[in-house]
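> sharing a model that was predicted from the sequence below.
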Amino acid sequence: MTPRSLFVTPLYEASLAGEKGFEDFIDALHDACVAIAEEDEAGQAWGYNKGYLGYTSYASLNDLPQRDSLFADLKKKLDRHAAAFARDLCFDLAGGKLVMDSFWINILEPGGQHTGHIHPHSVISGTVYVTIPPGASAIKFEDPRLPMMMAAPTRKTDAPETLQPFVYVRPTPGAILMWESWLRHEVTPNQADEQRISVSFNYAWR
């Protein structure tokens, strides 16, 4: 007898790296992220008050595509990937559409991390990776059934990825990851000697 896999948790993976002009685009995006972080006093204050080792524009800016055309170009690229992921998920949008309703910069200093969380009020969430130095932290995904496994034995270390309670993905510059927004995830401590820079986003159904 062969077991069937039920109720899978898809992770969408793509990359900007194969596109024409990628190196120039990703370098310019790095510079834009750093420049905005240096100017965003509200975002800096939020990070300081929260004890966050780094910078995020999540709580301070909501106009990245209007602020810099690079982010407008990036949004167009991500819109296409989100549409492809929605097709993979067989979403019936019932005449509606997925709309990017939040778009923010993340800069993790050495030692910085994002603790476990989900993205409420969204359908698809994700991140595109801009600067990933050697030793930069992975993103860690958690099996959504984990709270119901209190009596289950641990998995063998060589268990297939589909059976692991946690999956770690180490991105490369230009990588795009998307997942359904209810999937709990975190960013492990940045063990690199340099900043780890990414841009995250949410899509809502409207």
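Looks like it arrived, so ask away. If you're wondering where the values come from, they're calculated on a predicted model, not measured in any experiment. Numbers count the residues shown, from 1 in each chain.

> could you use CA atoms for every contact and neighbour count after this?
Will do.

> what segments of this structure are strands?
Assigned by DSSP state E, the chain shows strands spanning 11-15, 54-56, 98-108, 114-117, 124-131, 139-142, 166-169, 175-180, 185-187, 196-205.

> report the buried residues of the fifth one.
Under the neighbour-count criterion of 16 or more other C-alpha atoms under 10 Å, strand 124-131 has I124, S125, G126, T127, V128, Y129, V130, T131 buried.

> the last one contacts A192, correct?
Okay, so that is T131. No: T131 lies out of contact with A192 (C-alpha atoms under 8 Å); the separation is 11.2 Å.

> now F166. Nearest residue, chain neighbours left out?
Among residues not flanking F166 along the chain, E142 sits closest, at 4.7 Å (C-alpha to C-alpha, 6 or more residues apart in numbering).

> ok, second structure coming up, stack it against the first:
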Amino acid sequence: MPQIRSLFATRLYRAALSELGTAPDAAELTESCYSIAEDDDAGQEWCEENDYPGYTSYASLTDLPWRFPIFADLVTLLDAHVAAFAEDLGFDLGDRALKLEDIWINILPEGGTHSSHIHPHSAISGTTYVAMPDGASALKLEDPRLPMMMAAPPRRKDVREDLKSFIYEAPKVGDVLLWESWLRHEVPMNLAEEERISVSFNYAWT
């Protein structure tokens, strides 16, 4: 009998924030995101200048956990989830650690998208979901081998998950998704009439 094994796995971590501690109140976190966005003139200007749909604090605010205690509480939980994921990945961290590098708010309106990208210089990236109305975009993850499949035929539609070229992960409010930062991902068009709110972050090996 031939042996066929799966090699070089791409891991995706999904859990409820509350699995490893007390999650921030969803309504308070939503209100905080809107309050920050309203007061962040630099962030609003950056979004307008760069044709970014909706709002992100990525280019303007680097100290959310210091400014808002609810974000400090969130980071404490994220630290625990990242540690669990790093254990699953078999990382040998040595005398260094995975530490939060960036954390930012995303508010995506109806029709908004976030194009395909990676997070260079980080080890683990992720997102936790604050508001996911009906019709809100799933996260689209891309097989990192695609650039090397120059002569490969397409996959059947019913192929098993670990052989798909793209995976669409539809999280719920309060979920956290983690992946290695080299994994290309995007947010397709938000078809919901209401805004999709998430908080994204990077952890670096320092």
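Now that the structure is in, tell me what you want to look at. All values reported here derive from a predicted model rather than from experimental measurement.

> TM between them?
With the length set by TM-score structural alignment, normalised by the length of the first structure, the two chains reach a TM-score of 0.96; 205 aligned residues with a C-alpha RMSD of 1.3 Å.

> which ones are touching A59 of the first structure?
G43, W46 (C-alpha atoms under 8 Å, 6 or more residues apart in numbering).

> and it, how far is that from T157 of the first structure?
With distances defined as C-alpha to C-alpha, to the nearest Å, the gap from A59 of the first structure to T157 of the first structure amounts to 39 Å.

> contacting residues around V130 of the first structure?
Remark: with contacts taken as C-alpha under 8 Å, 6+ apart, V130 of the first structure is in contact with I26, L29, H30, P173, G174, R196, I197, S198, V199.

> again with Y58 of the first structure
The neighbourhood of Y58 of the first structure, defined by C-alpha under 8 Å, 6+ apart, consists of G43, F103, W104, I105.

> any idea where the helices of the first structure begin and end?
Residue ranges of the helices in the first structure, as given by DSSP state H, are 22-39, 41-50, 64-67, 69-88.

> can you tell me the mean distance of the longest one from the second structure after alignment?
The reference is to helix 69-88 of the first structure. Here the mean offset of helix 69-88 of the first structure against the second structure after fitting is 0.3 Å, by mean C-alpha distance after the TM-score superposition for the first structure.

> who are the packing partners of that helix?
Where contact means 3 or more C-alpha pairs under 8 Å, 6 or more residues apart in numbering; DSSP states H and E, helix 69-88 of the first structure is packed against helix 22-39, helix 64-67, strand 98-108.

> quick revisit: quick check, the residue nearest to F166 of the first structure in contact with V187.
No: counting by C-alpha under 8 Å, E142 of the first structure stays clear of V187, with 11.4 Å between them.

> re earlier: make TSV from the strands of the first structure and add distance to V34 of the first structure to it.
Rendered in TSV, the data for the strands of the first structure read as follows (distance: least, C-alpha to C-alpha, whole Å):
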stretch	distance to V34 of the first structure
strand 11-15	22
strand 54-56	10
strand 98-108	8
strand 114-117	19
strand 124-131	11
strand 139-142	21
strand 166-169	24
strand 175-180	19
strand 185-187	20
strand 196-205	9
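
> quick one, what contacts H119 of the first structure?
H119 of the first structure sits in contact with S125, S181, W182, N202, where contact means C-alpha under 8 Å, 6+ apart.

> which one of those is nearest G96 of the first structure?
Each of the contacts of H119 of the first structure was scored against G96 of the first structure by C-alpha to C-alpha, and N202 proved nearest at 16.1 Å.

> can you put the contacts of V130 of the first structure in CSV and add distance to D88 of the first structure?
Supplementary listing: those in CSV, determined by distance: C-alpha to C-alpha, whole Å:
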residue, distance to D88 of the first structure
I26, 27
L29, 28
H30, 30
P173, 24
G174, 21
R196, 29
I197, 28
S198, 24
V199, 23
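
> contacting residues for the aligned residue in the first structure for A136 of the second structure?
Aligning on TM-score structural alignment places A136 of the second structure opposite A136 in the first structure. Contacts of A136 of the first structure were listed using C-alpha under 8 Å, 6+ apart, and they are N190, Q191, A192, R196.

> please list only the buried members of those residues.
For the contacts of A136 of the first structure, a neighbour count by 16+ other C-alpha under 10 Å gives the buried set as N190, Q191, A192, R196.

> got TSV for these, with distance to L93 of the first structure too?
Below are these laid out as TSV (distance: C-alpha to C-alpha, whole Å):
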residue	distance to L93 of the first structure
N190	38
Q191	41
A192	41
R196	35
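
> of all the residues you listed, which two lie farthest apart?
Comparing every pair within these by C-alpha to C-alpha identifies Q191 and R196 as the most remote, at 9.6 Å.

> and the residue nearest the centre of the first structure, how far is that from A82 of the first structure?
What sits nearest the mean C-alpha location of the first structure, by C-alpha atoms, centre = their mean, is T127, with 2.7 Å. Distance, T127 of the first structure to A82 of the first structure, by C-alpha to C-alpha: 11 Å.

> list the residues that are in contact with both of these two.
Counting by C-alpha under 8 Å, 6+ apart, the contacts common to T127 of the first structure and A82 are M178.
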